[in-house]
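> the following block contains a protein sequence and its predicted model.
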Amino acid sequence: MTPIQNAAATPQGTALAGQSLAREVERAIASSRALTARDLFALAADAYGGTLAEGAFSPRDAYDAAELGLHLHLLRTVGRLPPEASGARDALAEVERLSALLPSQTRRTAEQNDYQQFSTPAAYAGLCAWVGGVGEGDRVLEPSAGTGALCAFALAARATVHANELCGRRADLLAVLLAEAGQDPSQTLTRENADHLDAILPPEARADVVLMNPPFSQTAGRLGHRRVPKVGTTHVLQALRRLDAGGRLVAVLSAAVQRGKPTHRPFFEAIDTDPYRLRADLEIGGAVYRPYGTSARTRLLVVDRMPTAEFGDHHGRVEATAETVPDAVEALGPARRLLAYPVHRLTGIGRPQGEAGHAPTDALRGFWKGTQRRRTAAENVQDRRHGR
């Protein structure tokens, strides 16, 4: 690896060094070579042209680049996850094996704590994409995309992704993932506070699937270190405004977000009142997050936006606790089979119009429709290169 001279001196140099480190990690994962923390920091020192002790990079720089390396490998290898629970469980077991090749993230930075930058573990991200039913032709929105764990599975399934990430360093890494999938990050990556995402995105920018893991209680620095319990749910409500009829939102929130708490009761009423239907409310054990430096328990919510003709449809809701990703796959099987509008979600045919949904329009000018054209051309080249 050729070190980036004075990488820390400029944002561009830092970004290039992070990308270089990510490629090295991707190569290690592709060869099933486990990396210790010492290995990772040594690779980072080579990429940044200086050591951790010298301040050439932070632990977060190294961890984020390592995550991108894993996500790049998954983009190339995972494909669309099998729809049946048994196949998804086997596929995610392999994702967990690959993730275990990376060292645990034992060192935190002030930025990580202040902005709650805890990425979605890869297998957990795959679980979200699986229960979301993400497939080819879907328009996927990720409002707090981090280093792209959720995006990687959507892109691997040949969906078109719009990602938003406020942190500049992470957004630079995310741009690499989007470009690798054939998308133009200048068109499909925004760098905004997702508290107000609905007001920021163009009105025509809609989604068939929303995959999200928002900050649980941090306001992106607006209120200093103050924690606000409704931050995560505010992000969800913003994203729901961008979900088309027949679409599905899958959100990872704090386990403290509970229907029985007065603070959160209005939120649960909002996501289970026409046109929305809460399909699953699953508490996930803290061990899932342990490799990423926390053991916080989380809550996985699955919300459908119903077509008008199906208002009043109240199929059973999954309410359970799962300590592991395989357990969660089993628990979420009924919700996975109950996609609200499978015709347009799985084939792209019959997408609802008007109030019941919004078809892509020329006004998007590359936001969804244009990026799909660019992505298709790039993927055709990649397919020919790999003999597909």
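Nice, thanks for sending it over.
> from now on I want contacts and neighbour counts done on CA atoms only, so please keep to that.
Will do.
> remind me, longest strand of this structure?
The longest strand of the chain (DSSP state E) is strand 243-254.
> chain center to it, what's the gap?
Centre-to-centre, strand 243-254 and its host chain are 12 Å apart (CA atoms, centre = their mean, to the nearest Å).
> ok, residues contacting stretch 326-341?
83-85, 88-89, 92-93, 127, 130-133, 245-248, 279-280, 282, 284, 302, 304-307, 317-318, 320-322 (CA atoms under 8 Å, 6 or more residues apart in numbering).
> what does stretch 124-137 give?
Residues outside stretch 124-137 that contact it (CA under 8 Å, 6+ apart) are 80-83, 88, 92, 140, 149-150, 153-154, 157-160, 209, 211, 248-251, 288, 302, 325, 328-329, 332-333, 335-336, 339, 345-348.
> this is the comparison structure:
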Amino acid sequence: MTDLFSTAENADRSAALLLQDRLRAGDSITRAALNEAMTKAYGGTDAQGCWTQRESFEVLEHALAVHLRTVPHALHALPDVAHAIRLMAALPTQTVRSEEQLEWQQFSTPADIAALAVLLANAQEGDVVLEPSAGNGLLVAQLRQDVTLQLNELDPARRARLAHSFPGAPITGYDGAALTSLMASSERPTLVLMNPPFSRSLGRGADDFAAVRHLQAALRRLRTGGRLVAIMPDWYGPSARLRDLFDSTLRDVAVRTSIRLEKCYTKHGTSIAVRLYVIDKAPGTTIPSTIQRSSVAEILDAVTIVDRLKPKTDVPMAPVRKTGTTSLFRAVKSTRPAEPRAYHAPVRNEVLPVDFTPLETPAPLLGQTGVSLPYRPSRLVFTTAGEHPTALVESVAMGSIPAPIPHHVPRLPERTVAERLLSASQLETVVYAGDAWTQMIPGRFRPSKEGVGLDLSEDGREYRKGFFLGDGTGAGKGRQIAACILDNWLQGRRRHIWITKNEPLLEDARRDWTALGGMTADIQPLTSWKIDEVVKLDQGVIFVTYPALRSARGDHTRLKQLIDWAREDFDGVIAFDEAHEMGGVAGGEGALGAKKGSQQGICGVLLQNNLPGARVLYASATGASDVNNLAYAVRLGLWGPETAFADREQFISGIRKGGIAAMELVARDLKATGLYMARALSFAGVEYDILKHALTPDQIRIYDTYADAWGIIHRNMEQALELTAVVDSLENATLNSGAKASARSRFESTKQRFFGQVLLSLKMPTVIAAVEEHLADGKSVVLQLVTTAESILNRRLGELSPDERADLEIDLSPREYV
């Protein structure tokens, strides 16, 4: 019986040979010539079903790769790219796309762009060159012959063509975004040439950040001192929308060249613009300006080939023994030169249950110090987890209440526990949060048609209980949030929401996530999508701030956008970091009368109400200063069926009557049911000493001079109020109380900021002397910055003209206020 696959492969090779003859002869290949070669090789036309137009273009790319490899042309300087440009002009335009091509993102690199990339890569003799998404091999076909190739390609058909084009080169079929662990036993490359898929990932489907995941993996795989040349999507740049992602990916490397090319993929069936980056894996400087042109021919005069660094020697690595399926979080330590530092062989990083022993009898209390008790898990003894880096304490009232025996067993990467990336106290949070999420609040509910309440309904849905993490500063709340998400991620729940105070905390979230084995691109800010766009992220962690959550434009809101992305069956983690930001959800009485509920608090509660299966995690060091501010914690079961309070209003009223003692009882009861933990850093052994500064006569004179100046300003302001008819000096009456209050408020606040900076500057001589003294004694010094004046600097820069920016001179001293 004839093997149909073998027949098709032979026809594929025969067609490629016919096309190679035309390429060697310097003839143009038209669509008619391409169809003729395919018909002759396959014994029939595409109309007869013998082959498809898409297959003909694949064969053409294969023939071109073999031609470039076996009949190499001179490629030593930028003018030599002209040969590849002429070659591309002699080829037909690829006008047909297949579903498979779109599924695998198979848009090969045109030969002229490939020639430019090879020159900018500046390959050296003996280089180990990796192409993570090799396709048909067009990107590396023009490389010099004295390098060692490592080719990786997911598509089996293209892998087969690569074996024919590059005989002897090792060819793998891994996911390019996971090469760090999957190719751990291979020699690390000194040079990477890559054209990754732009919008699809293996296992994720549609993925807007697929290219970034591949770039991050390639940079980790690249040897220190090596070079990477990447063709990236047009959106990947230092734009306002994606600046954080761009900076975090390229934080520890040096970008040597940045190019933007328009309409250079026309021959390959798409008119998209692309960016080309030349990156050296070494500490970097300022990212160079992007050079933009419409064609490869136009860019040749504008770029230069940057000299290569010397890559560090690669230490051979022992094969990693695999057990079970490969995990996204299996990692291998980076190897280092075996000079003064010891070399650590790769270790396993399997996803395993966290090993602990539950205690039937609570652990005994430790010695009380003041109003605190040294903290230790009351019901758990972890086999390998270490103590927290700094001692933790718990209030006596809380420490006297043991937590219940939990039944949830987290599953985390082995190194997370073995290498003590999480302390025993932090692992305890993961256990109890997971245990809380296995429970449901009694009753069935539907969101109220008005307000933020839940109404009992027989045909409603059950709501999952939440968990409150009340740790203080230094206990690592961000790391614990990341660990809770990771535990669920590895159980197959790949959609989560992380809500916090402001955008700068995105980097902190990514830091904690990547420390446990995740990837930076797994956490994406919701603001990466316009408010009226559908969020295209099949799996990942959506990062959103409370102000963004309440934002709206017309009929579109961020809240609805987030709920639509999560969908009704959402069962991932919703982490409310700095949860007290939702504290005003219930409104209340203020100094000026009744206050409405805060919009961000209302949005936070509505998010919980619309996603009943969500695993809600509240994290706040302050919790609630007033019981009214605890109204956002709707998943703790503090009111409703099987409780002492029918609804939220009764709970608030009853606890408020009991005062602070009743609030303390609420916290104790929550801990007793396994829904609350609150630890803080111990200050045992900390000593305080006040550093006093004696004002010098010159400093006193400076202060008095400024005080006199502000007195003049004050008197002039009062006269200005009279001249502008804000006050009537004759009758000593106020004609516009609002304007008068605003002017005086601005005056006083500016004066306070001014003298605050003056007093700070007067103290600096004593502070600097004390710092130098401590450093001389071999001690570490930590200084807290109250303000960096960044917002003032940005405003001042925004007011400058281009000429003023060229000759920059900005005064941000207190004199600016005067």
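It's in. Keep in mind that what you see is a predicted model, and the values were worked out from it rather than measured.
> if any of the contacts of stretch 124-137 of the first structure are buried, put those into a ChimeraX selection.
In ChimeraX syntax, the buried subset of these is picked out as below (16 or more other CA atoms under 10 Å):
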select :80,81,88,92,140,149,150,153,154,157,158,159,160,209,211,248,249,250,251,288,302,325,328,329,332,333,335,336,339,345
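> secondary structure element holding the residue most central in space within the first structure?
The first structure has L150 as the residue nearest its centroid, 2.4 Å off, counting by CA atoms, centre = their mean. Following DSSP states H and E, one finds L150 of the first structure within helix 149-156.
> packing partners for that helix?
helix 59-77, helix 122-132, strand 139-142, strand 160-164 (3 or more CA pairs under 8 Å, 6 or more residues apart in numbering; DSSP states H and E).
> show me how far it is from its chain's centre.
7 Å.
> cool, stretch 70-90 of the first structure as well?
For stretch 70-90 of the first structure - counting by CA atoms, centre = their mean - the centre lies 14 Å from the chain centre.
> helix or strand next in line after the longest strand of the first structure, which one?
Going down the chain from strand 243-254 of the first structure, the next helix or strand is helix 265-270, by DSSP H and E.
> mean shift between that next one and the second structure?
When the second structure is superposed, helix 265-270 of the first structure averages 2.8 Å from its matched positions, counting by mean CA distance after the TM-score superposition for the first structure.
> now do stretch 15-29 of the first structure: which range of the second structure does it align onto?
Aligned by TM-score structural alignment, stretch 15-29 of the first structure corresponds to residues 9-23 of the second structure.
> buried set for the matching stretch?
Within stretch 9-23 of the second structure, the residues scored as buried using 16+ other CA under 10 Å are 11-20, 23.
> ok, so of those residues, who is nearest I602 of the second structure?
Nearest to I602 of the second structure among the buried residues of stretch 9-23 of the second structure, counting by CA to CA, is D12 at 62.6 Å.
> after the strand or helix carrying that closest one, next one along is what?
Using DSSP H and E, D12 of the second structure falls within helix 4-24. On the C-terminal side of helix 4-24 of the second structure, the closest following helix or strand by DSSP H and E is helix 31-42.
> taking helix 4-24 as reference, get the angle to that following helix.
Orientation check (axes from the mean of the first three to the mean of the last three CA atoms, to 10 degrees): helix 31-42 of the second structure against helix 4-24 gives 140 degrees.
> follow-up on the earlier one: any figure for the gap between the aligned partner of the residue nearest to the centre of the first structure in the second structure and F755 of the second structure?
Using TM-score structural alignment, the equivalent of L150 of the first structure in the second structure is L139. Note on L139 of the second structure: its distance to F755 of the second structure, by CA to CA, to the nearest Å, is 63 Å.
> check L607 of the second structure too.
To F755 of the second structure, L607 of the second structure is 45 Å away according to CA to CA.
> between those two, who's got more neighbours?
Higher neighbour count among L607 of the second structure and F755: L607, with 19 against 15, using other CA atoms under 10 Å.
> my guess is the more buried one contacts Q561. True?
No. The pair L607 of the second structure / Q561 is not scored as a contact, 10.8 Å apart, by CA atoms under 8 Å.
> sketch out the helices for the stretch 151-300 of the first structure, chain order is fine.
Taking DSSP state H, counting those that start in this stretch as the criterion, the stretch 151-300 of the first structure contains helices spanning 168-180, 185-188, 197-200, 231-240, 265-270.
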